[in-house]
Each structure stands twice: as structure tokens, then as C-alpha cells.
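In: Attaching a predicted model along with its sequence, questions to come.
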Amino acid sequence: METVIKNPHSNDELEFPFFTTKNGEIPFWDHPFLKGSKVLPNKYYPYTTQEGVIELYRRGRIDETDFIILKVLGDAVCANEDQIRRYMGSLISRSETSKRLDRFRTNALVDRWKVRIRGDDESIKPPAPFTLGVAGYKLLKHFYNADFFMDPNRWDNYGIGGIKRYVAMNELRCMMTEKRIVTKWKWNAVIANNPHIKFPMGAAELKTPQGNINLLIDRAQMNQNFIGYFRDKLESWKMVYQKFGNIPVSEFPENMSVAIIYTSTLSIAEYIHKEIMLDTFPFHIWVCVEEDLHQGFNTAFYIPNKEKLKRIKLDF
């Protein structure tokens, strides 16, 4: 459902629509009026040099489980506390994960963010997002120098838009990890060995009864020009498909690729299909709707069928 919402600091209606769930709500992690900032702990003794962080490790202040949590967060780029607990669920309890995250904040191994809706600051309190702090970033880059980890300074540019985008993506990534159907994941994967081709935000190799497939996943955000964003990206991939008969993902097995448009609500997905006509592209396109994920991962997907989106049940 499209709706027009009001600015919390004005009685004027906005001139463009926003999209609600089937229950008429605007999902938190896609809300256009989110605000957020890092929250420093009361006791804050940050390690800001590589030498200092290595000394922290050498003195045994960081154990193997600590290292795993930091690596999990680094690989996730930005995840909320509930997601990190779930990622760590097979190793330690939820409360133990939270205790360690809180301890990490003291030395800037991680940063904790406070995210709220403008004009409704305290009634909705979601699990806090976490990102690597300067010490955690330097520690991981020292031991995993070839891997990508987000430099904490870059969040000054990405801001809350980047925070909510990665949290939303990690919800899908976390569910696939919990179901043990994902065998590989890469952020900003290169297509056809050509870094100039528009890349998906996330690429995943998934196990299915019919064989493994590669998913090219990207997120639609309400306060983004998502129509232009996806039109350009899909047209770029169309040219790749016409050349190769598939959309190959660099450093991934040669599986069939499926483009996944990941939306917070069904109404956004329907609007994208109406504007772009997803069924006219020669490669497979599925839509994953976040509001349906809560009913079950397997039933949160749709395929374009002429002017409609047809809900499907995946056999994972």
C-alpha cells in the first residue's frame, strides 16, 4: 500500500509516497525518518594503533571466542545485536555474546549505534547495530590483510542509510546461515571479472535439492531512487546475460545466477514490477519480501508473472 506520511517536525505532507506493510506499517529498518549515531561507553579507553591492538592480543585480553565474534561482525559489516547473537548461537549463549560486545566497546574493538525514528525517539527500541571500532578494524586487518573490512571512518559518509541497509541485508544473510543453505557470501561481488559492471550488494551461493545456485542480492530502500537504481543494474546484467547466457560471479562456482530484489514490503515489490516489468528480462529474477520472512524463509519469495507477482514456495 502506498501512503503519504508527514514530517514529524512539520504539519506539511511530503510530496512523494512511502510504502507500508500489509498491516499499514512502515518497517523500522526501512523508515525514511531514522536517525542514528555512535554511543560511547562510560569507560572508554580506545586502542588506536596497530601496535596497541597487537599488545592487547599478546597480553591475552582477547581470547579465541572474542576473535570469532570480531571476525563475524567484520564479515557482516554492520549487524544488530540480535543478529550477532544468532550468528554466534552454535558457540556461546546470547547473553555471553552481549557481555563480550559490551566489553569490546571499552577499547574501541566495536562501536554501538543508537537508532531511533525522528519524533518517536524512545517508544521503539530495536536491537542496537554494531560495527567494527578502530581497534577491531586494525586487529582484523593485521591478521586477515587480504579480506575486506569496513574502515570505521567510512561510516561518517554512509551514515544511517548505510547502517539500516546492512542490518536489513544481514537479516536475510543470517536466516540463510541459520538454515545452513548458504555456502559462500561476498559483499559487492564482481560480475564477469569486470569491475565496471554494476555489482550486487551481496552475492550468495545457495544449496538447493536441484543443485547450487548463485543469488545476486540487492536492497530497495524507500528514501532511495530505487526504480532508477534497479533499472540501471538489471539493464547492465542483461547485457552480461546476452553475452554469456548467464551472469557469472567472479570467485564463485559456475552456477545458474538468480537476481534477488529484496524489499521491506510487498507494496514496494509490486511498484518495482509495475515500473520496470521484471518479467521482460531474459534471466531469472525473484523478489524477496522482508515482511514475509517472519512467516518463513521459504515462503518469502515471489516471481514476476505478467503484471502480477506470484508467491512461490522454495524447496530448501
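Out: Received, thanks.

In: For the rest of this, base every contact and every neighbour count on C-alpha atoms.
Out: Will do.

In: which helices and strands does the host helix or strand of residue 236 pack with?
Out: Using DSSP states H and E, residue 236 sits in helix 226-244. With contacts taken as 3 or more C-alpha pairs under 8 Å, 6 or more residues apart in numbering; DSSP states H and E, helix 226-244 sits against helix 266-276.

In: can you give me the offset of the next helix-or-strand element following the helix it packs on from its chain's centre?
Out: Later in the chain than helix 266-276, the nearest helix or strand by DSSP H and E is strand 285-289. Centroid displacement of strand 285-289 relative to its chain, using C-alpha atoms, centre = their mean, to the nearest Å, is 15 Å.

In: what helices or strands is strand 285-289 leaning on?
Out: By 3+ C-alpha pairs under 8 Å, 6+ apart, strand 285-289 packs against strand 256-263, helix 266-276, strand 301-305.

In: which residues make contact with it from outside it?
Out: Outside strand 285-289, the residues within contact range by C-alpha atoms under 8 Å, 6 or more residues apart in numbering are 258-266, 269, 278-279, 300-304.

In: also this one, for the comparison:
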Amino acid sequence: MEVLKKEQVEFDNLEYPLFTTKRGEVPFWDHPFLKGNKVLPSKYYPYTTLEGVIDLFKRGRIDDTDFMLLKVLGDSICANEDQIRRYMISVMSRSETSKRLDRFRTNGLVDRWKVRIRGQEDTVKPPAPFTLGVAGYKLLKHFYNEDFFMDPNRWDNYGIGGIKRFVAMNELRCQMIERKIVNKWKWNAIIADNPRLKFPLGAAEIKTPQGNVNFLIDRAQMNQNFIGYFRDKLEVWKRVYEKFGNIPVSEFPDNIGFVVIYTSTLTVAEYIHEQIMLDTYPFHIWVCVEEDLLQDGLNTAFYIPNKEKLKRIKLEF
């Protein structure tokens, strides 16, 4: 009881509002009291040079399946163990994926993170997030030097906020891939061939019965000024739309663009709509709610702004 009282006092002093699910819970991957750190294995012999990593590859210590698993993680930026297992399920069993990830940790190919809620360290234990380690980053960057992979040093700046943001985004991305509706995905995609314009966290070309569309997806986080964040971004994209009649995504087909605001709870989505009036923008804006995604599945997790309300829709992917 003392812990709950203390937590409530901290909630009352939060800089930004606290939002809960329909069940009155604060979602784990959007919880303002998350803390986390990398956990090194007991036997840790990381390869820190490109020559060392290539030698590891040449000596057959990394096989083609290992390389595929590393590439899947690198393309995900940061995903939890359950998501990585699901990404790899057509190639290997869930247990085999976990065994390989554990082996990778010894040589610094991947890093494992421990993430907990302050005050609830012993009760809430989610699947551990993974990121590329220094050796994995060097190996992938050598063979796929035109692709983006997150430099492990950058997590010192992004911290737990970045970890939970990408894990949340990967849940949506993973469900889309499981449904085989994604033709293409790109993090931080460039808008209208102008790298100075505000970009979506993720862009996806989505297959629908009516034809392919482009999703420009971004995530709202409770511990940020997400109202200002989305208002600024939507105003930039409004000017782009007024110029082109669409929001073109560089290196993507010229499909109709849908802005997707991805929130942890319906209450966050409703607050954004109330503050920004999403229905007043000239382009399509949908909201995807994570609590519905996890409870009822991808095709029922979307809402469209309808005057002062958000209307839940059912999609046929």
C-alpha cells in the first residue's frame, strides 16, 4: 500500500498528463516510470574491431541463419525477445531464436536490456529488449553499408525513452508483417525528397483490397509534449500536401498517404484529437490504439476522427 501511495503522489506531480487503458492500467511500454539498463553476460568477450568481426564470420562462427537473425534485429532497431521470435518463426523455433540471441551476447553481437517499472521491479517482467551490440553493428554495416543500423553508442543519448518507443513501434510493425500486408518499411523516411522536413518515425507501404497505400506512422509517448510534437509535424505535412496534393515519401511508390498516429491508449488518442482537431487537416489521419491492437487484433485497432469524436473502424487487410 505504501508503494501505491508513493506512486500516486509521483503521478500527481508528472509534467504531462497520465492516461490509462479502458481497464484503468498504465501500459508498460508507455509507462512514465520505466527504468532500464544493458545486462552483460557473465562471459563477455566482445569483438570491437571490424577485422575481428570479419574473422569471426570467416571462421564459420556465424552461419547464414545467424546472419539473418542479426539482420532482422538490425532492421528492427530495438525489439523485445517475443517480437524477434515472431519475426523469425518461419525460419526457426522460438526457443532456437532465444538460444542464438543468448550466444550472440557473449561476443557483443547483440545487447540485452533489463526494463522495469520503478517500485514494481519484482512483479512486472516483460520480454527483454535487444539491440545490436558493437560487433553486430560493425558486421552489418560492413556488408550492408547503405542501410541504416543504430550505432550502439547512440543508446546513451536515447536511453529508456528510445527503447520503449521502438519496442512499441515494433509491435505494430510485427503484426503488419505477420499479416503479410507490408510491401516496404523504412524508419525515418524522407518526405518529398527534402531531408530537412519533419519525418515520420516509420513509413510503410500497405497492401489493401482497394490498392496499396502509404502509412506515415508516428508514436505518442506520455512523457513527452506529444501535443506540440504532432501539431508541429502535421502543420509541416499540411504545407507539403497543399503543394503536392499528397504527402510523398521518398523511395516509396506514389500511393495515397495516410498519417497514422500510434497511441498506447484510447484516452491518449482522444486527448490528441481534442487538442489538435485531427479532422481539420486536408489529408487522411487515422489513429491506431495499442491497447486495441493487443486485445482485439490489428484490423480493429484503427479510428478515424469524426468531428469531436473518434470513430472505430474495421479494416479488411
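Out: Everything's here; your move. The structure displayed is predicted, hence computed values, not measured ones.

In: What does the superposition give as a TM-score?
Out: The TM-score (TM-score structural alignment, normalised by the length of the first structure) is 0.97; 312 aligned residues with a C-alpha RMSD of 1.3 Å.

In: neighbouring contacts of the helix holding residue 236 of the first structure?
Out: Helix 226-244 of the first structure has contacts (C-alpha under 8 Å, 6+ apart) with 192, 197-199, 220, 246-247, 272, 275-276, 281-283.

In: Return the mean post-superposition distance for it against the second structure.
Out: Once the two models are superposed, helix 226-244 of the first structure sits on average 0.3 Å from its counterpart in the second structure (mean C-alpha distance after the TM-score superposition for the first structure).

In: what angle do that helix and strand 256-263 make?
Out: Helix 226-244 of the first structure and strand 256-263 meet at an angle of 180 degrees, taking axes from the mean of the first three to the mean of the last three C-alpha atoms, to 10 degrees as the criterion.

In: What are the boundaries of the helices in the stretch 101-250 of the second structure?
Out: 134-143, 155-178, 226-244 (DSSP state H, counting those that start in this stretch).

In: who wins for proximity to residue 25 of the second structure among these?
Out: helix 155-178 (16.3 Å; C-alpha to C-alpha).

In: Give the buried residues for that closest one.
Out: 160-177 (16 or more other C-alpha atoms under 10 Å).

In: if we can go back for a sec, got the buried residues for the helix holding residue 236 of the first structure?
Out: So for helix 226-244 of the first structure, counting by 16+ other C-alpha under 10 Å, buried means 230, 231, 233, 234, 237, 238, 240, 241.

In: Could you pull up the residues touching the closest residue to residue 268 of the second structure other than its chain neighbours?
Out: The spatial neighbour of residue 268 of the second structure that comes closest, neighbours along the chain excluded (C-alpha to C-alpha, 6 or more residues apart in numbering), is residue 19 at 6.2 Å. Contacts for residue 19 of the second structure (C-alpha under 8 Å, 6+ apart) come out as 26, 222, 265, 267, 268.

In: need those residues in CSV with distance to residue 311 of the second structure and neighbour count, can you?
Out: CSV is the format used below for those (distance: C-alpha to C-alpha, whole Å; neighbours: other C-alpha atoms under 10 Å):
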residue, distance to residue 311 of the second structure, neighbour count
26, 23, 16
222, 22, 19
265, 14, 23
267, 13, 16
268, 14, 22
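
In: Go ahead and confirm residue 264 of the first structure touches residue 291.
Out: Yes: under the criterion of C-alpha atoms under 8 Å, residue 264 of the first structure makes contact with residue 291 at 6.0 Å.

In: Mutual contacts of those two, please.
Out: With C-alpha under 8 Å, 6+ apart as the test, residue 264 of the first structure and residue 291 both reach residue 21.

In: Who has more neighbours out of those two?
Out: residue 264 (27 against 18; other C-alpha atoms under 10 Å).

In: Closest to the centroid, which residue in the first structure?
Out: The structure's the first structure has its C-alpha centroid closest to residue 169; by C-alpha atoms, centre = their mean the separation is 2.1 Å.

In: In the second structure, what residue corresponds to that residue?
Out: Alignment note (TM-score structural alignment): residue 169 of the first structure maps to residue 169 of the second structure.

In: The closest residue to its match other than its chain neighbours: what's it in contact with?
Out: Spatial nearest neighbour of residue 169 of the second structure, chain neighbours left out: residue 219 (7.2 Å); criterion: C-alpha to C-alpha, 6+ apart. Residue 219 of the second structure is in contact with 165, 169, 201, 261, 262, 263, counting by C-alpha under 8 Å, 6+ apart.

In: Kindly recompute the last result at 10 Å.
Out: 165-166, 168-169, 200-202, 226, 229-230, 260-264, 288 (C-alpha atoms under 10 Å, 6 or more residues apart in numbering).

In: Just the closest of those to residue 49 of the second structure, please.
Out: Using C-alpha to C-alpha, the contacts of residue 219 of the second structure come closest to residue 49 of the second structure at residue 166, 27.0 Å.

In: and the gap between residue 192 of the second structure and residue 249 of the second structure?
Out: Distance, residue 192 of the second structure to residue 249 of the second structure, by C-alpha to C-alpha, to the nearest Å: 6 Å.

In: So for those two, which sits in the more crowded spot?
Out: Per other C-alpha under 10 Å, whichever of residue 192 of the second structure and residue 249 has more neighbours is residue 249, with 25 against 19.

In: For my notes, please list the helices and strands packed on strand 285-289 of the first structure in JSON lines and give distance to residue 68 of the first structure for each entry.
Out: Converted to JSON lines, those look like this (distance: least, C-alpha to C-alpha, whole Å):
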{"stretch": "strand 256-263", "distance to residue 68 of the first structure": "28"}
{"stretch": "helix 266-276", "distance to residue 68 of the first structure": "36"}
{"stretch": "strand 301-305", "distance to residue 68 of the first structure": "32"}
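
In: Please work out which of those is packed deepest.
Out: Highest mean neighbour count of these: strand 256-263, a mean of 22 (counted as mean count of other C-alpha atoms under 10 Å).
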